[in-house]
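Colleague: Below is the structure, and that's it, no one-letter string:
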């Protein structure tokens, strides 16, 4: 998987006082935004938001913020 398919998208406030790094997984015009966290003692990518109809090269800032907010609900 190359850097164009999986890359950091930035840090955004999650509503719990943290600023997690949001990662972007991209395939064609579909993007999944999420975090990398430990789950059952394994480093895991957890998708927390998506953009199924992405038409532009630049990520939607609202979707990135939503991904950060939802990441606060992920049990770690």
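Modeller: Structure received. Nothing here was measured: the structure is a model prediction, and the numbers come from that model.
Colleague: alpha carbons only for contacts and neighbour counts from here, please
Modeller: Noted.
Colleague: if I pick residue 22, what's in contact with it?
Modeller: With contact set as CA atoms under 8 Å, 6 or more residues apart in numbering, residue 22 has these partners: 8-12, 33-35, 64, 67-68.
Colleague: what's the answer for residue 35, then?
Modeller: 20-23, 45-48, 71.
Colleague: For the host helix or strand of it, buried residues please.
Modeller: For residue 35, the host element (DSSP states H and E) is strand 30-39. Neighbour-count burial for strand 30-39, counted by 16 or more other CA atoms under 10 Å, picks out 31-35, 37.
Colleague: And stretch 8-18, by the same measure?
Modeller: For stretch 8-18, by 16+ other CA under 10 Å, it's 9, 12-14.
Colleague: cool, and stretch 60-76?
Modeller: Residues of stretch 60-76 classed as buried: 63-72 (neighbour count, 16+ other CA under 10 Å).
Colleague: try this one next to it:
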């Protein structure tokens, strides 16, 4: 059983998600999940060209938790109060954290740190 599942792939990039997040993703509001899928498919095809920062946004660099001290830039696909956080490596975007009910305008710093740390775990285990 793969630990990473593909959501979509097109000419610009591939978008994947950690398998353990799949159940949470499927429980999201149907309309908002469809909206997020639309943004992800658009990104996979054309990059951020047609997505403003209300749909896709860089949230900053966060520590990976690796001994190397490496930091990763965390990005978010956004729809209403839902955020899908992840990181890029080459032509793959990997979603490593979901915030299904963001309560305020600013992103939850702990969710952002978790996204980078989980990405660091994937990279260190060679499951990219």
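Modeller: Here it is on my side, so go on. Small disclaimer: the values here were computed from a predicted structure and weren't measured.
Colleague: hey, where'd the strands end up in structure 2?
Modeller: 4-9, 14-18, 56-63, 71-79, 82-89, 92-99 (DSSP state E).
Colleague: Reformat those as JSON lines; add distance to residue 128 of structure 2.
Modeller: Putting these into JSON lines (distance: least, CA to CA, whole Å) gives the following:
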{"stretch": "strand 4-9", "distance to residue 128 of structure 2": "8"}
{"stretch": "strand 14-18", "distance to residue 128 of structure 2": "10"}
{"stretch": "strand 56-63", "distance to residue 128 of structure 2": "18"}
{"stretch": "strand 71-79", "distance to residue 128 of structure 2": "14"}
{"stretch": "strand 82-89", "distance to residue 128 of structure 2": "8"}
{"stretch": "strand 92-99", "distance to residue 128 of structure 2": "9"}
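Colleague: and residue 45 of structure 2, which of those strands is closest to it?
Modeller: strand 4-9 (7.6 Å; CA to CA).
Colleague: what's next to that closest one, contact-wise?
Modeller: So strand 4-9 of structure 2 is in contact with 14-19, 40-41, 44-45, going by CA under 8 Å, 6+ apart.
Colleague: how near is the alignment partner in structure 2 of residue 67 of structure 1 to residue 63 of structure 2?
Modeller: Correspondence of residue 67 of structure 1 to structure 2, assessed by TM-score structural alignment: residue 115. Counting by CA to CA, to the nearest Å, the gap from residue 115 of structure 2 to residue 63 of structure 2 is 10 Å.
Colleague: All set now, cheers.
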